[in-house]
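A.B. asks: coords below, sequence missing:
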C-alpha cells in the first residue's frame, strides 16, 4: 500500500493533484492508516496516469469519471468532445473573418458593420432566418414535411470557414429576416396568399419540382425558355387554384409574380453566403419568371 506522497511520486504528479482526484471520486483509496491517512494500491498508478491522459485532452472531470466507470463510454465522450471542439473552432473562424471585415473597411463603414456583426452569434444561428420563412412566407395550412423541406432548401448554412464578405452577407441576411414584416404589408407574394379554394400544398409541391428542373437549366447556362420546367411551374399555380393552364392564365400569372424587393434581396444575400455553388431557389424562380414573360410576350398565333 502506498501513501498519498508515494503515489504522487510514482505517478510524477503533486500530492495536491492526487488529493484533487481522490476528493472527486476518480481515485478511490484502498484503505486508511491507523492515523487516518489515505492508502492506495499499486493499481492506482495506472488509474492516475489514465486520468491525466484524459484530462490532457481537456475532458471535463464528470466525463473522465464516466470513462473510468463505464466500459463503452470512451467513444461517446470523445465524440462529444470533438463536437464541442468543432463548435469552438467554427466560432473562432467566424470571429476571425468578422474582425478582418471590420479591419479592412473604410472608417465611415465601421459603425454600421459592427452593428450588423454584433447582432449575430458566433458561430451564427440560422433560427431567425428559419422563423422568417415559417412565420411570414409559408401558409399555415402547409404540411409540416413540406415546410421542413422548403426551409431546409431556403435557409443557407453559415460557411465552416467564411470569408469576410460571407460574414457580412449573413449578418445582413440576419438583419433582413429579423425585421418586422407586419408593417410593410403582406409578405407572401400575391400568387401565394390563400383564398377560397386555394390549395397551398399543391402549389409548393409543384414549385419544388419546377425549381429543380430550372436549376438544371441554370447549371447548363441555358437562357430562359419555354419547356418542361416552365410547364411544371405554371401547372403548380393552375392546379393550386383549380384553373387550367391557358395563354390567358399565363398572362395573368406573369403580372402576379412581380418580385417583392425584400425577397429579391433575400436571395441575393443567400447566394453571397453560399458562394458559387448550387443555384438558389430564388435564381430558379427568376429564371422561370423570365421564361414565362418571354412566352407571354410572344404574339398569339
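C.D. replies: In hand now; what should we look at? What you see is a predicted model; the values in this text were computed from it and never measured. Numbers count the residues shown, from 1 in each chain.
A.B. asks: please count neighbours and contacts with C-alpha atoms only from this point.
C.D. replies: Will do.
A.B. asks: so residue 198: helix, strand or coil?
C.D. replies: coil (DSSP: H, G, I helix; E, B strand; the rest coil).
A.B. asks: next one: it from residue 147, what distance?
C.D. replies: 17 Å (CA to CA, to the nearest Å).
A.B. asks: ranges for the strands of this structure?
C.D. replies: 2-3, 31-32, 38-40 (DSSP state E).
A.B. asks: could you report the neighbour count for residue 122?
C.D. replies: Per other CA atoms under 10 Å, the neighbour tally for residue 122 reads 17.
A.B. asks: tabulate the strands of the chain (CSV), appending distance to residue 161 and mean neighbour count.
C.D. replies: As requested, the strands of the chain are exported to CSV (distance: least, CA to CA, whole Å; neighbours: other CA atoms under 10 Å):
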stretch, distance to residue 161, mean neighbour count
strand 2-3, 51, 18
strand 31-32, 54, 14
strand 38-40, 49, 19
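A.B. asks: which one, of the ones you listed, ends up nearest to residue 225?
C.D. replies: With CA to CA as the criterion, residue 225 lies closest to strand 38-40 of the strands of the chain, at 82.0 Å.
A.B. asks: mind putting the strands of the chain into a markdown table with distance to residue 57?
C.D. replies: Shown next, in a markdown table, are these (distance: least, CA to CA, whole Å):
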| stretch | distance to residue 57 |
| --- | --- |
| strand 2-3 | 28 |
| strand 31-32 | 30 |
| strand 38-40 | 25 |
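A.B. asks: go through those strands and name the closest to residue 247.
C.D. replies: strand 38-40 (90.1 Å).
A.B. asks: elements contacting that closest one?
C.D. replies: strand 2-3, helix 4-11, strand 31-32 (3 or more CA pairs under 8 Å, 6 or more residues apart in numbering; DSSP states H and E).
A.B. asks: now do 7 Å
C.D. replies: For strand 38-40, the packing partners by 3 or more CA pairs under 7 Å, 6 or more residues apart in numbering; DSSP states H and E come out as strand 2-3, strand 31-32.
A.B. asks: the chain: helices as residue ranges?
C.D. replies: Assigned by DSSP state H, the helices in the chain fall at 4-11, 15-23, 43-56, 61-69, 73-104, 110-118, 127-132, 144-154, 164-178, 200-219, 228-240, 247-256, 261-274, 281-297.
A.B. asks: and of those, who's closest to residue 33?
C.D. replies: Short answer: helix 4-11, nearest of the helices of the chain by CA to CA, at 11.2 Å.
A.B. asks: mind listing residues that contact the closest one?
C.D. replies: Helix 4-11 has contacts (CA atoms under 7 Å, 6 or more residues apart in numbering) with 14-15, 18, 38-39, 45, 49.
A.B. asks: any idea how far that helix is from the chain center?
C.D. replies: 50 Å (CA atoms, centre = their mean, to the nearest Å).
A.B. asks: that helix to helix 15-23, inter-axis angle?
C.D. replies: Helix 4-11 runs at 100 degrees relative to helix 15-23, counting by axes from the mean of the first three to the mean of the last three CA atoms, to 10 degrees.
A.B. asks: for comparison:
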C-alpha cells in the first residue's frame, strides 16, 4: 500500500521498494540501517517509508557494491566526498592488480604441470611469485644496499649497483613459466650469503679505480679464441692451449704478469653473477646473451698453467 506525505510525493514501503528494485527486503533494511538510504517518513504504524529518490539511490548503492566498494566508501560517494569517477579509477587499478596476480598464479600452475614439483617447491614458487612489485623491489634493494655499502657511487665500477637493482617493477602482464622461474631463482640467488659476499668482493675491487680493473685481451677476442677452445674441448694446460693463449696475449708478459692478470680476471669472473644478469634479462624480456664466463675461466686457467713457460723463456 502506498502512502503519501502530500499529493506530489509518492512513498513506498520496504516491500514495495524491493519489488521495484529487485533487491531483497533484508538488503534494503540493512542499507537503510547503515545510513545509505534513509526513509523519508514513517507510516502511522511506524513502518519506514521511502520516496522515489530512494529507488535511484538504491540502484547506485547496488552498482557501487558490485564494483567491490565497501560500505564506508559507498557512504563517501553518496556524501560526495569522493566522485564515482575517482572511485571507479581506483577500483580499476585494483582490478588490474588482481588480474596480474591471477596471471602469475596461472604461470605458476603451468610451471607445475610442465615440470612437476615437490610440495615445498610449489610453496616457495607461489610465495615468491605472488610478491607485490614493492616487495620484489625491496628484496633486490636490500641485496644491492648490502653489497655496495660504503662504495663511492661515483667510483669506477660502482655503476654496477644501479644495473644490479634493475629488477622490473612488475612481472610481465602475462608472465611465462620461464619468467616466474627466473624471479624465483633470482630471489633465492640474492638471498645466498656466498653470492652476496662474492658480489661485494667484485664491487669493492671495481670501485678501487681504473688501475685495478683487469687490463686483459679484448672480450670479443676472448669469446672467439678461448670460447672456441672451450667448445672444442682444448685443455688450457695443453700445448694446443698454449698456442691459443699466444693469440690472446703477447710473449712479452712475464710469468708474474700472467699470474697477476689471471688473478685480476678471476676477481671479476663468476658464473653466479653472470647468471644474475641472465635472469634479469629474462624478466625484462631480452634475448639471452651467450655465456662468457666459461671462456674467461679457460683463459685464467691457461694463464696460470703457462706462466712457467714465460719464466723459462
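C.D. replies: Here it is on my side, so go on. Computed from a predicted structure; not experimentally measured.
A.B. asks: grab the nearest non-local neighbour of residue 82 of structure 2.
C.D. replies: residue 76 (5.8 Å; CA to CA, 6 or more residues apart in numbering).
A.B. asks: what about the equivalent of that neighbour over in structure 1, how many neighbours?
C.D. replies: Counting by TM-score structural alignment, residue 76 of structure 2 lines up with residue 66 in structure 1. Residue 66 of structure 1 sits with 16 neighbouring residues when counted by other CA under 10 Å.
A.B. asks: for the spatially most distant residue from the centre of structure 1, give its distance to residue 78 of structure 1.
C.D. replies: Within structure 1, residue 34 marks the point farthest from the mean C-alpha position, 61.3 Å out by CA atoms, centre = their mean. According to CA to CA, residue 34 of structure 1 and residue 78 of structure 1 sit 41 Å apart.
A.B. asks: what do you get for residue 203 of structure 1?
C.D. replies: With CA to CA as the criterion, residue 203 of structure 1 and residue 78 of structure 1 are 46 Å apart.
A.B. asks: tell me which of these two has more neighbours.
C.D. replies: residue 203 (22 against 16).
A.B. asks: pick out the residue nearest the middle of structure 1.
C.D. replies: residue 157 (3.9 Å).
A.B. asks: let me see the contact set for that one.
C.D. replies: Residue 157 of structure 1 neighbours (CA under 7 Å, 6+ apart): none.
A.B. asks: go again using 8 Å as the cut-off
C.D. replies: Residues near residue 157 of structure 1 by CA atoms under 8 Å, 6 or more residues apart in numbering: 126, 274.
A.B. asks: also residue 270 of structure 2?
C.D. replies: Taking CA under 8 Å, 6+ apart, we find residue 270 of structure 2 in contact with residue 293.
A.B. asks: equivalent analysis for the one 3 residues further on, please.
C.D. replies: Residues near residue 273 of structure 2 by CA under 8 Å, 6+ apart: 195, 199.
A.B. asks: ok, the aligned residue in structure 1 for it to residue 177 of structure 1 distance?
C.D. replies: Aligned by TM-score structural alignment, residue 273 of structure 2 pairs with residue 263 of structure 1. Applying CA to CA, the value for residue 263 of structure 1 to residue 177 of structure 1 is 10 Å.
A.B. asks: repeat for residue 213 of structure 1
C.D. replies: 28 Å.
A.B. asks: how about residue 35 of structure 1?
C.D. replies: Where residue 177 of structure 1 is concerned, residue 35 of structure 1 sits at a distance of 69 Å (CA to CA).
A.B. asks: who's more crowded, the two?
C.D. replies: residue 177 (19 against 6).
A.B. asks: the more buried one contacts residue 132, doesn't it?
C.D. replies: Yes: at 5.6 Å, residue 177 of structure 1 counts as touching residue 132 under the criterion of CA atoms under 8 Å.
A.B. asks: need the overlap of contacts for those two.
C.D. replies: With CA under 8 Å, 6+ apart, residue 177 of structure 1 and residue 132 have no common neighbours.
A.B. asks: residue contacts, the residue mapped onto residue 199 of structure 2 from structure 1?
C.D. replies: Matched by TM-score structural alignment, residue 199 of structure 2 corresponds to residue 187 in structure 1. Residues in contact with residue 187 of structure 1 (CA under 8 Å, 6+ apart) are 136-137, 181.
A.B. asks: still contacting in structure 2, which of the residues you listed?
C.D. replies: Retained in structure 2 (both residues aligned by TM-score structural alignment, their matches' CA atoms under 8 Å) from these: residue 136.
A.B. asks: pick the one among the contacts of residue 187 of structure 1 closest to residue 247 of structure 1.
C.D. replies: Nearest member of the contacts of residue 187 of structure 1 to residue 247 of structure 1, counting by CA to CA, is residue 137, at 27.8 Å.
A.B. asks: so who does that closest one touch?
C.D. replies: 187-188.
A.B. asks: counterpart of it in structure 2?
C.D. replies: Checking TM-score structural alignment: residue 137 of structure 1 goes with residue 148.
A.B. asks: what is the neighbour count of residue 26 of structure 2?
C.D. replies: The number of residues near residue 26 of structure 2, taken as other CA under 10 Å, comes to 12.
A.B. asks: what residues are up against residue 257 of structure 1?
C.D. replies: The contact partners of residue 257 of structure 1, taken as CA under 8 Å, 6+ apart, are 189-191, 289.
A.B. asks: what's the closest of the residues you listed to residue 83 of structure 1?
C.D. replies: residue 189 (39.9 Å).
A.B. asks: ok, now which ones touch that closest one?
C.D. replies: Residues near residue 189 of structure 1 by CA under 8 Å, 6+ apart: 257, 259-260.
A.B. asks: is the residue nearest to residue 82 of structure 2 in contact with residue 84, as I believe?
C.D. replies: No: using CA under 8 Å, residue 76 of structure 2 makes no contact with residue 84, being 9.8 Å away.
A.B. asks: in stretch 260-277 of structure 2, which residues are buried?
C.D. replies: 261-270, 273, 275-277 (16 or more other CA atoms under 10 Å).
A.B. asks: dump the residues you listed into TSV; add distance to residue 244 of structure 2 as well.
C.D. replies: As requested, the buried residues of stretch 260-277 of structure 2 are exported to TSV (distance: CA to CA, whole Å):
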residue	distance to residue 244 of structure 2
261	17
262	16
263	19
264	20
265	17
266	19
267	22
268	22
269	20
270	22
273	26
275	27
276	29
277	28
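A.B. asks: and the closest residue in space to residue 139 of structure 1 that isn't next to it in sequence, how far from residue 211 of structure 1?
C.D. replies: Excluding the flanking residues, the one nearest residue 139 of structure 1 by CA to CA, 6+ apart is residue 200, at 6.9 Å. Distance from residue 200 of structure 1 to residue 211 of structure 1, counting by CA to CA: 16 Å.
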